[in-house]
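1. dropping a prediction and its sequence here:
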Amino acid sequence: MSARTRICAALLAVTVTGVTVAPARAAHAVTSRGVTIPAFYTPPATLPAADGTLIRTEPLRLALSLPGITGTLPGRATRIMYKSTDSGGDPVAVTGAYIEPAAAWRGPGARPLVVLAPGTMGQGDQCSTSLALQKGLVVGLGTQSTVSVGYEVLAMYRLLAKGIAVVQTDYPGLGTTDRLHTYVNRVDSGHAVLDAARAARALPNTSLTAQSGVGLYGYSQGGGAVASAAELQPAYAPDVPLKATYAGAPPANLAEVTAAIDGSELLGALGWSVNGFAQSEPALQTLLDRYLSAAGRATLKDLSTMCVGDAILTYANKRSTAWTTTGQTVADIIEAEPALRDYLAGQTIGARKPAGVVRVATGVNDDLVPFAQARAMAADWCRLGGDVVYAPVSLPEVSSPLINHFGPLLSDQGTAVGWLNDRLAGRPATTNCSAVNGS
């Protein structure tokens, strides 16, 4: 597949093949950078009409599990594929995983559900979080090697230990082999989160009931996804009983994030963003044709099949000036082109009042997903009358933007999980919008 095809409106990471609905072609496994993507991830040709409808399920053996008195710890997992709607209004199949906890829910009422939106995993189908749950460490060797670590198990297992059911979304195009992952697309990711809740509540043989409250958890890319979902819930999914959201380090203003990650260890995320923009908005192809050099096209094609580990090893601390015919950065081009500015403005999170109570946590020294733009989102929500708990996380600043960004993920995780648990148990939160502008 040519580089031009990779970044046009029909951008695809791998070749799409068969389906499993009648009349059907046989779905089969494909390979991405030496890793076999099971046939489960090939979507059917025809999708259900209703968002959140389960398309298929299968038992999922967790890479990290232990025998327990009442069952396997942390619980029983099911791989899922469900229907969602993308930002263009078209149907899309999304994969993920549901884990029924072995631990009992110790709060009042029915067992609650948390949708976990993963942080940045990459853009290759082998990077999906549900595949990482099965394999733990995903490694592919060959002419194009790859490595992906399922780091979201830390938060997931903490939630499960409290008796909270967890459903995790892979997002559109991450795992599923019919399209490229639309990295940080506000609507795609927000819809995928809400439809994951619908799909989990529709699964048979779980302890969830119609009275099960729903919470959302996400950091970094996941923080943006759940923040978007909280905004979209009233109009898109009023049937999802959303109680509370933890949005850590959300990329709410993509223009500011784009400028920050250029030249950092996570430059690859800039390429994933550009690839995703081109797939979601075909009109941007003209701009790409104008600005991208042959080296830029080759880099974007390469990144489209990479995971985070691959991208860091290959592109850390490089700059997007090497991608363009003019020597401009991607941020420079965004500033110069109204069409790009308008597109990114439409991706901004913070323009709609979120449902439920939201805890926004961000490192005060985060210079990868900048602290100021996350704080601005919280302030915008406060002005709209949202119930916001604003939690700046103070850690020593270091020379690595990647560490400044991911440090709060670990240091705040226990607090974030405990906070969600309290909200799902019915304990009220103390909001603090007055602190947003004062920190």
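-> Nice, I can see it.

2. going forward, measure contacts between C-alpha atoms and count neighbours the same way
-> OK.

3. which stretches in the stretch 151-300 of the chain count as strands?
-> Secondary structure of the stretch 151-300 of the chain (DSSP state E, counting those that start in this stretch): strands at 165-169, 214-219, 242-248.

4. now do the contacts for residue 327.
-> residue 321 (C-alpha atoms under 8 Å, 6 or more residues apart in numbering).

5. which residue packs closest to residue 124, ignoring adjacent ones?
-> Spatial nearest neighbour of residue 124, excluding adjacent residues (C-alpha to C-alpha, 6 or more residues apart in numbering): residue 305 at 3.7 Å.

6. take this one as well and set it beside the first:
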Amino acid sequence: MVGAYKLTDMTYFTRRLLTRATALSTATVITLAAGITGAAAQGSDSIPGISWPPPAGAPATTDSDPFYLPPDSLPDTPGEVIRTQDAPQLLDLAGTDGPGSAEKILYTSTTEDGDRVAASGVVLKASGTWHGKGPAPTLVYSPGTRGSGDICAPSRSSYQLFGVDTGNGAVNLNYEYPFHAAASALGMNVVVVDLIGLGTPGQHTYVNNPEQGQATLDAARAGLSQLGLPSDSPVGFFGYSQGGGSAASAAEMASSYAPELNVKGTFAGAPPADLLEVVDAVDRHAITGVLGYALNGAMERHPELASLQDEYFNDRGKEFLADTKDRCIGDSVVRWGLTDTRTMTKDGRSFGEIARDDERLRSVLESYKLASAYTDLNAPLMIANGKNDDTIPWGQARETAARYCEAGGTVQFVTDPLPSILPKSAINHAVPMLTNAGPAMSYMVDRFNDRPAPSNCGRF
């Protein structure tokens, strides 16, 4: 148990939400793992007898909803709201402007190059009453891996649950919504970040931690503005996996990029902090498709990397990159799960070997490393990672936490002891997200209540 605030202090409704989220997400992971394992056993790249997702097809989402198309001229100020739209959700208890009501937001953010860009998200008003200290806080939630296509954005899911791109069959399952709802039931306002290029035009810059951190900080600014709250209202960052990287990046960049924000604390679960370590872990894995998301995102921001396709990839590798540009995580699992990246290169090297050998690609991936260019945490941070996480290696998360400690941060590093189960299935990655959800929420409630933050720096 983390801090003085116990999970048993949460409302009955919130506990039920967390319990159901655990059951639903675990069932989803096990089903996907069983499917791709069966497919691999038969030597297929997809589940036998299932034509979904189709191997080709133009994405339909970008042009289907004009809300996500930015105006020709963007506001100069990062974090400024461009437009809003009602976004029905399950906790909308009283209609527009009532408890639990939600709105999509399109707002300004900044790329790693300093260019202004539009990003999207959704703001959920608290459905419960905040019983803690001070005004109701705002929890800014960065999503775990959803995919690379626009339909995969959390805000594009109907009732914040589910969406389908009719052009290529990509499916968006907003598997973290129960946790958003739990925070809302505890009396917190919730801002869910889509991240740059996820929902809006342009390729999503997947696991580009500095850019994701800026988008998260600007979402906090835009969310507070849309809620009618002052810029110094209490905020916190929360995320797991890709979202953990975004949350940690926001935490380390807050004092320089958004110093006006009153950051109380951050939970960063299983952050992909060092991509040169992560790339090997997800090779021949259920979610090998995420390597396509990352490479496509890197080429979007670094056009000089485009030549890598012809230099290193064979026809199957080029198909992999083209297909994953607009996929969500579920359809990528079905289509590319357990793929050996050595089968997609001209010389038989793995993606990880190429990333380390090619100075251009290595330098880009190293620029995404957490606790490297920025280490100045202006609020406490909790990092959690499974000891046997088969997706995001425990060691690189521990080293990141240690670097934050060395820079003077107040850091609690938590190791989930789950034993290894079906390696390369993502179960050892997904289950700690669920088992740590309650302690992580308790940690954030303690930070909003200004309770002394735990730290085990030097003892992990």
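-> Nice, I can see it. These figures come from a predicted structure and were not determined experimentally.

7. ok so, going back, give the aligned equivalent of the residue nearest to residue 124 of structure 1 in structure 2.
-> Using TM-score structural alignment, the equivalent of residue 305 of structure 1 in structure 2 is residue 326.

8. mind checking how far that match is from residue 122 of structure 2?
-> 21 Å (C-alpha to C-alpha, to the nearest Å).

9. which one of the two has more residues nearby?
-> Between residue 326 of structure 2 and residue 122, counted using other C-alpha atoms under 10 Å, residue 326 has the larger neighbour count: 29 against 26.

10. which residues does the residue nearest to residue 329 of structure 2 when sequence neighbours are not counted contact?
-> If the residues on either side of it in the chain are set aside, residue 329 of structure 2 comes closest to residue 147, at 4.8 Å by C-alpha to C-alpha, 6+ apart. By C-alpha under 8 Å, 6+ apart, residue 147 of structure 2 lies in contact with 153, 290, 293, 326-329.

11. of all these, which two lie farthest apart?
-> Within the contacts of residue 147 of structure 2, two members stand farthest from each other by C-alpha to C-alpha: 153 and 290, at 15.2 Å.

12. distance of residue 130 of structure 1 from residue 40 of structure 1?
-> Counting by C-alpha to C-alpha, the gap from residue 130 of structure 1 to residue 40 of structure 1 is 11 Å.

13. who has more neighbours out of the two?
-> The neighbour comparison of residue 130 of structure 1 against residue 40 (other C-alpha under 10 Å) goes to residue 130, with 28 against 22.

14. what do we get in structure 2 for residue 244 of structure 1?
-> That one, residue 244 of structure 1, aligns with residue 265 by TM-score structural alignment.

15. that match: neighbour count?
-> Other residues lying near residue 265 of structure 2 total 27 when counted by other C-alpha under 10 Å.

16. let me know whether it touches residue 247 as I believe.
-> No: Residue 265 of structure 2 is beyond contact range of residue 247, at 10.0 Å (criterion: C-alpha atoms under 8 Å).

17. find residues that contact each of the two.
-> residue 237.

18. how far away is the nearest residue to residue 210 of structure 1 once chain neighbours are set aside from residue 52 of structure 1?
-> Nearest non-adjacent residue to residue 210 of structure 1, counting by C-alpha to C-alpha, 6+ apart: residue 201, 7.7 Å away. For residue 201 of structure 1, the distance to residue 52 of structure 1 equals 9 Å [C-alpha to C-alpha].

19. neighbour count winner among these two?
-> Between residue 201 of structure 1 and residue 52, counted using other C-alpha under 10 Å, the more crowded position is residue 52 (27 against 21).

20. contacts only, for the counterpart of the more buried one in structure 2.
-> Under the alignment (TM-score structural alignment), residue 52 of structure 1 pairs with residue 79 in structure 2. Residues near residue 79 of structure 2 by C-alpha under 8 Å, 6+ apart: 107-109, 217-222.

21. try it again at 10 Å.
-> Neighbouring residues of residue 79 of structure 2 by C-alpha atoms under 10 Å, 6 or more residues apart in numbering: 106-110, 118-119, 214-225, 258.

22. tell me, how many neighbours does residue 181 of structure 2 end up with?
-> The number of residues near residue 181 of structure 2, taken as other C-alpha under 10 Å, comes to 26.

23. what's the closest non-adjacent residue to the equivalent of residue 285 of structure 1 over in structure 2?
-> The alignment partner of residue 285 of structure 1 in structure 2, by TM-score structural alignment, is residue 306. Using C-alpha to C-alpha, 6+ apart and skipping residues adjacent in sequence, the residue nearest residue 306 of structure 2 is residue 299, 5.8 Å away.

24. and for residue 268 of structure 2?
-> Counting by C-alpha to C-alpha, 6+ apart, the residue nearest residue 268 of structure 2 is residue 244, at 4.1 Å.
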